[in-house]
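Visitor: Here is a sequence together with a model predicted from it:
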Amino acid sequence: MTSNPKRILIVGGVAGGASCAARARRLSETAEITMFERGAFVSFANCGLPYYVGDVITDEKKLLVANADLFRQRFNIDVRLENEVMAIDRTTRQITVKNRKTDEVYQESYDALVLAPGAAPIRPPLPGIDLPGIFALRTIPDSRRIREWIDTHQVKQAVVVGGGFIGLEMAENLVHRDIAVTLIEAQSQVMAPLDPEMVAPVHDRLRSHQVTLCLGDSVAEFKPNANGGIDVLTKSGATHAAELVILGIGVRPETALAKDAGLEIGDRGGIRVNDQMQTSDPNIWAVGDAIEVKDFVTGEWTVIPLAGPANRQGRIAADVICGRDSTFRGVQGTSVCGVFGLTIASTGANEKTLKRLGWDYGKVYLHPGHHVGYYPNAKPIDLKLLFSNQDGRILGAQAVGEDGTEKRIDVIAMALQTGATVFDLEEAELCYAPQFGAAKDPVNMAGMIAANALRGDAPLVHWQQLENLEDKRLLDVRSVDEFAVGHVEGAVNIPLPELRDRLLELNPDQEIWVYCQVGQRAYYATRALRLNGFNAYNLSGGFKTYQAVSSD
């Protein structure tokens, strides 16, 4: 490899490939840069496709971030649409290309080759999977076909298979078009990156918009029905009638080209690359949804198909090809999804992963308003922070709310990326005005609660531990009226304002687990009890978190 190669060939022209091509041109005016895209579009916004189906985006041209003419005129990059790369000869450094419009087959030589083929929607080999009316959504032609099917068949009933990003976004957009939706998810929850208790408000929001949730069930078969539609049969024995089926099961890295060329494929099924995006062949790089990279938090190999990392990987590959010493730090899975006005965001490891790895971690739950309560329309954010019990290092965070949710996860994501701790979150100086936040921002509050626990000032226990209550006292410090509306079985109620006068009712030799509605009053009570010689613990997140855990 030379520091300024003569010929850079790029396979795939969406996020990673297009970013690599443009960056390479900005670093070299002399390199020949050619990008091959087997589809009819380059650099399109596939994240916007569900909203085009749902008529939220009405102009298809808005989905085109760039086109072949722009790449040619602005960057002097040769973009060959509907040209599919069929094979790589690593010995001669040549690729074989088929022009899908003319069937011409030809070869091109390279000094540096970048693979950005993306990922393909999973279509499991189920009976009836190829029936008309069953679609996956990955490209602009896919969205066109779905829109045409909806219009032609006057669709009023749809089944969405899969409760991930695409599944939720498609459910919302189909409802937006007055289509009744049944969502089938094999797991017991939607949005697998979140822990189960954090998804409870998402399930509630979906149901409140008449989305029928079939959780813990999976599709067994598709059959044509007497009405000209499709019956979706599940393993539980249920049958769901539909005129349209959307497959949102997930995606699989496109690795056929790399496999055939003998490049290393990782255990997770993606092209294995190093931190400079090089494959096992030093003259071939790979970026985007097709690759395996290291998880920034756990160090494990992982496949995370997200546009942000793909763009950065494309830039890094171009840097290295052009002689710069750039490295990719890994992925932490920072992501966000909107559904019916609810924002779902996360970064880093979830608790499921930390449990699997056997890490010594702590967690806090809180439910702050997205801005101060005295300013109108404060909306709650359900926030979970995960951290190392050894040094307070941030390991992950999840949040669900209507406003200000992704802002908090963005802040925590940046803190995680720099190796910050919960003690740093305590001290973070963030924007504050009444309509935007609070003097103690939710991010600060998460850090303070975690730091207080690590210092031993207000140690935490969690609702998942309730089965071990034999020798402990459960204390509810909410008002008598709140307690009457609903409480945890076995709890004793001493409202916080009465606590100091009623300490004699509590046993100083017994652990006391304290809860309120969201955790703040229980924190005050925990501090008062500990200062009076009681062994008190705050039940993190209060009764609100208990309800979410109980519905899990």
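Guide: Right, received. Where do you want to start?

Visitor: Only C-alpha atoms from now on, for both contacts and neighbour counts.
Guide: Will do.

Visitor: wait, doesn't residue 311 sit right on residue 14?
Guide: No - using CA atoms under 8 Å, residue 311 is not in contact with residue 14, being 9.3 Å away.

Visitor: Which one's more surrounded, those two?
Guide: Taking other CA atoms under 10 Å, residue 311 and residue 14 do not tie; residue 14 has more neighbours (26 against 19).

Visitor: The more buried one: what's it in contact with?
Guide: Neighbour list for residue 14: 42, 43, 44, 116 [criterion: CA atoms under 8 Å, 6 or more residues apart in numbering].

Visitor: so residue 449 touches residue 364, yeah?
Guide: Yes - at 7.0 Å, residue 449 counts as touching residue 364 under the criterion of CA under 8 Å.

Visitor: put this beside the first:
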Amino acid sequence: MHPAALAARRVVVIGGVAGGASCAARLRRLTETAEITLFERGANVSFANCGLPYYVGGVITDESKLLVANAAKFKSWFNVDVRERTEVVAIDRQARTITARELPTGREYSAPFDALVLAPGAQAIRPPLPGIDLPGIFQMKTIPDSNAVRSFIEANGVRRAVVVGAGFIGLEMVENLVHRGVEVTLLEAGSQVMPPLDPEMAQAVSAVLASKGVKVVLGDGVAGFEQGPGGKGMMVRTSGGKTYDADMAMLVIGVRPDTALAKTAGLELGARGGIRVDEHMRTSDPVIYAVGDAVESKDWVTGEWGLCPLAGPANRQGRIAADNIAGRDSKFRGTQGTAVVGLFGLTIASTGANEKTLKRLGRPYVKVYTHANNHAGYYPGASTIDFKLLFDPKDGLILGCQATGTEGVDKRVDVVAALMQLRGSVFDLEEAELCYAPQYGSAKDVLNLAGMVAANHLRGDHPIVSWDDLPRVKEEVAAGTAVLVDVREPSEVARGTVEGALNYPLSSLRARLHELPKGKRCYVFCQVGLRGYNATRQLLLAGRDAVNISGGWRSALQAGVVSSTL
């Protein structure tokens, strides 16, 4: 169908922000003849909700900077009729009309559509806990939410806060409250901060929180709130029976898709509670589309249906819905959850599946760790990027990665995310030609190194295990069939090593090779993995059975299987 076919069509978009606003703008760029009306129940049709914590913290000082586009701009730029503070309360699929209610006046009216786009987003989870309606308990979803938090802090001289939920928004709120001089306690019902990460990769997050004086409480969720003595402040009670005093609380435990309208209209919902759509973003009704946080989409790696409340996918889905309404055959590839968060100078980023998901699905995988500088070590300011790569043992297909560090983390994860969209493998990482100058990278970039480690493993040149295997390795050592070999220098070993490990520094290994027990498998480790690899190759070429423990001592510390003496 050519866009001219839209000459008499009326398109209604319900919801703005990322998905709905992108859809309306894209559709106008494809046709000048469609009548496009966008209904937004909030006061702002398109705003940067990812910037809200930074507005609370004063990093963003001007509220207007959060406004991406207003109704007047949509009218003048795109000839889109935007009706803010207007909620769509019903959809008549047979008559192809919607019922809208003007929130300031309560007036209701109907509007016809030939194509309808649902972009209602997701609602912040606010469970019916005791005391949930006490003053000083906030969520963070809209500009009014952020203004309410700012006003409360300033009016009440907030000094102590409890943040409930250690996900993306929770961590950003912690940082910005600390930035305002507030003492923060972070409650997380799960066993780790930053649940999308694998546990060992989350250790860097815990460390930076501790360094900033944030009290982190894991494995204990919120159970309720009570007014503080004399009506001042509050007490936050946990499921474990603990109590934390605070002047305010931030409830950021996640979001759920806003599907009330879709459900009432009889549209199909998925098992995760989101609106079920096909690759064209069509719902179970072929003239109704859905985009953004309210929809379920397929995971690019696993093929599972799931929810992915991120701005990037919402924008792409909005554009794809517009394409299909305009008669183009446009398909959404799926989501891979590429995400990044900053916390007190630390950057945490990931894309694709994590190890927890692959284990749950029973999907075969191999993992490798690299710890390398963000740029050439001889150039001032180099810092370490801790990088975890997951790949298919059969063909090296990249399944996901996670990384933490102070600089260059987002750049590396973005490269992996793009390669994954092309079904790239570790062999592609090994050969990737990336920017190099001393202040930006290294001739062998972090990604090249990860690709080399993985590719060498698949070629049979580099047998590896991880620190998860340490209990089994110790069993082999106890049975007399294996030895642990620490190839670091004695000064490094003095700071901590695995009990019972033999110390054969790489610098003297070749000369002392005859001292190593023969007929036993050598499990080799160093500080970050490189010397362990070189030692493993020496041993293999000498006819010994050798395996490198990926990531070395640094990964062991992150995994919590050992501890340093310092």
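Guide: It's in. Just so we're clear, the structure is a prediction, and the values are computed from it rather than from any experiment.

Visitor: Quick check: TM-score for this pair?
Guide: Remark: TM-score between the superposed chains equals 0.99 [TM-score structural alignment, normalised by the length of the first structure]; 552 aligned residues with a CA RMSD of 1.1 Å.

Visitor: Going through the contacts of residue 14 of the first structure, which ones are buried?
Guide: 42, 43, 44, 116 (16 or more other CA atoms under 10 Å).

Visitor: Farthest-apart pair in those, please.
Guide: Farthest-apart pair in those is 44 and 116; separation 14.0 Å (CA to CA).

Visitor: in the stretch 101-250 of the first structure, which spans are strands?
Guide: 105-109, 112-115, 119-121, 134-136, 157-161, 180-185, 212-215, 219-224, 230-234, 239-242, 244-247 (DSSP state E, counting those that start in this stretch).

Visitor: can those strands go into CSV with extra columns for distance to residue 205 of the first structure?
Guide: Listed next are those as CSV, based on distance: least, CA to CA, whole Å:
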stretch, distance to residue 205 of the first structure
strand 105-109, 52
strand 112-115, 40
strand 119-121, 26
strand 134-136, 24
strand 157-161, 16
strand 180-185, 13
strand 212-215, 11
strand 219-224, 23
strand 230-234, 24
strand 239-242, 21
strand 244-247, 20
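
Visitor: Could I get the ones you listed in JSON lines, plus columns for mean neighbour count?
Guide: Listed next are the strands of the stretch 101-250 of the first structure as JSON lines, based on neighbours: other CA atoms under 10 Å:
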{"stretch": "strand 105-109", "mean neighbour count": "14"}
{"stretch": "strand 112-115", "mean neighbour count": "27"}
{"stretch": "strand 119-121", "mean neighbour count": "18"}
{"stretch": "strand 134-136", "mean neighbour count": "22"}
{"stretch": "strand 157-161", "mean neighbour count": "25"}
{"stretch": "strand 180-185", "mean neighbour count": "24"}
{"stretch": "strand 212-215", "mean neighbour count": "18"}
{"stretch": "strand 219-224", "mean neighbour count": "18"}
{"stretch": "strand 230-234", "mean neighbour count": "21"}
{"stretch": "strand 239-242", "mean neighbour count": "19"}
{"stretch": "strand 244-247", "mean neighbour count": "24"}
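
Visitor: And those: which comes nearest residue 59 of the first structure?
Guide: strand 134-136 (20.8 Å).

Visitor: Give the aligned range of the closest one in the second structure.
Guide: Using TM-score structural alignment, strand 134-136 of the first structure lines up with residues 137-139 of the second structure.

Visitor: Over to stretch 263-282 of the first structure?
Guide: So stretch 263-282 of the first structure sits over residues 267-286 in the second structure, by TM-score structural alignment.

Visitor: same question, stretch 351-364 of the first structure
Guide: Using TM-score structural alignment, stretch 351-364 of the first structure corresponds to residues 355-368 of the second structure.

Visitor: how far does that stretch sit from the chain's center?
Guide: 18 Å (CA atoms, centre = their mean, to the nearest Å).

Visitor: now do stretch 387-401 of the first structure
Guide: So, by CA atoms, centre = their mean, the centroid of stretch 387-401 of the first structure is 16 Å from its chain's centroid.

Visitor: For it, which residues meet the burial criterion?
Guide: Under the neighbour-count criterion of 16+ other CA under 10 Å, stretch 387-401 of the first structure has 387-389, 392-401 buried.

Visitor: so which two of those are the farthest from each other?
Guide: 389 and 401 (26.9 Å).

Visitor: Now which residue in the first structure aligns to residue 444 of the second structure?
Guide: In the first structure, residue 444 of the second structure lands on residue 440 (TM-score structural alignment).

Visitor: again with residue 429 of the second structure
Guide: Aligned partner of residue 429 of the second structure by TM-score structural alignment: residue 425.

Visitor: Provide the secondary structure category for residue 336 of the first structure.
Guide: strand (DSSP: H, G, I helix; E, B strand; the rest coil).

Visitor: number of nearby residues for it?
Guide: When neighbours are counted by other CA under 10 Å, residue 336 of the first structure registers 18.

Visitor: Likewise for the one 10 residues further on?
Guide: Neighbours of residue 346 of the first structure under the rule other CA under 10 Å: 29.

Visitor: how much does the helix or strand containing it stray from the second structure?
Guide: Taking DSSP states H and E as the criterion, residue 346 of the first structure maps to strand 342-348. Superposed on the second structure, strand 342-348 of the first structure shows a mean distance of 0.2 Å to its aligned residues (mean CA distance after the TM-score superposition for the first structure).

Visitor: Against which helices or strands is that strand packed?
Guide: strand 335-339, strand 394-401, helix 405-417 (3 or more CA pairs under 8 Å, 6 or more residues apart in numbering; DSSP states H and E).

Visitor: right, and these - which one's nearest residue 544 of the first structure?
Guide: Closest among these, once you apply CA to CA, is strand 394-401, at 13.3 Å.

Visitor: Average separation of the closest one from the aligned part of the second structure, please.
Guide: Once fitted to the second structure, strand 394-401 of the first structure is off its aligned match by 0.2 Å on average (mean CA distance after the TM-score superposition for the first structure).

Visitor: What range does that strand cover in the second structure?
Guide: Mapped onto the second structure using TM-score structural alignment, strand 394-401 of the first structure spans residues 398-405.
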